[in-house]
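Colleague: Here is a sequence together with a model predicted from it:
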Amino acid sequence: MPKPYPEEFRRDVVAVARKGNAPMKQVARDFGISEACLHNWLKEADIEDGNKPGLTEEESAELR
C-alpha cells in the first residue's frame, strides 16, 4: 500500500484542480499522482465541503 499523502498536500492539489486552469490530467501529472487519485480527492473534498451527499470523515469516525 502506498504511503498516504499529507493532508496539506491534498488540500493544495484539490485547490489547484478546482481553479480549472489546467486539465485534471495535467494537474495530476504536475503533482506526481494518478488521475484516479485526484478524482478521489476531489470527491472526498466535495463531501467534506457539503457539496455532495455522503459521510464526512468526522461522521464516519463517530459511527466506528
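Modeller: The structure has been received and is ready for your questions.

Colleague: When you work out contacts or count neighbours from here on, use the C-alpha atoms and nothing else.
Modeller: Fine.

Colleague: from the chain's centre, how far out does the strand or helix carrying L38 sit?
Modeller: L38 is part of helix 35-48 when elements are defined by DSSP states H and E. Relative to its parent chain, helix 35-48 has a centroid offset of 3 Å by Cα atoms, centre = their mean, to the nearest Å.

Colleague: and the comparison structure, right after this:
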Amino acid sequence: MANGQHSSRWQAIMSISAKTGCPAHTLNEWVKKAEADSGKRAGVPTDAAGKMKALERENREQRRANEILRKASAYFAMAALGRRSK
C-alpha cells in the first residue's frame, strides 16, 4: 500500500477511513484478513477459520450428548441393580 500517495500502509488506511467513515482499526483488520486469505500474511484463512469454528461447535455438542448418555447409562445401571437386589 505504501506506493505513491501515502508513505505507509497506516497512512493509506487513515486516508481511506476518513473518506469512507469506516473506523481505521476495522479497515486495518480487513486488510490483514485479506492478506491472510491470499497467503501474503501468516494467519488462518477465513474459510479455514469458519470450518474450525463449525468443528468446535460440533465437538461441544458431541461432548454434551456424551455426558447426557453417560448420566443416563449410570441412572439405568443403578435402577437395574436396585431391581436385582429386591
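Modeller: All right, it came through fine. Quick caveat, the model's predicted, so the values are computed rather than measured.

Colleague: Got a TM-score for the two of them?
Modeller: The pair, once superposed, lands on a TM-score of 0.59 when counted by TM-score structural alignment, normalised by the length of structure 1; 47 aligned residues with a Cα RMSD of 1.8 Å.

Colleague: Over in structure 2, find the residue span the helix holding L38 of structure 1 aligns onto.
Modeller: Using TM-score structural alignment, helix 35-48 of structure 1 corresponds to residues 24-37 of structure 2.

Colleague: Find the residue at the geometric middle of structure 2.
Modeller: What sits nearest the mean C-alpha location of structure 2, by Cα atoms, centre = their mean, is K53, with 4.6 Å.

Colleague: re earlier: what's the match of helix 35-48 of structure 1 in contact with?
Modeller: Residues outside stretch 24-37 of structure 2 that contact it (Cα atoms under 8 Å, 6 or more residues apart in numbering): W10, I13, M14, I16, S17, R41, A42, G43, V44, P45, T46.

Colleague: try 6 Å this time
Modeller: If you take Cα atoms under 6 Å, 6 or more residues apart in numbering as the criterion, stretch 24-37 of structure 2 is touched by M14, S17, R41, A42, G43, P45.
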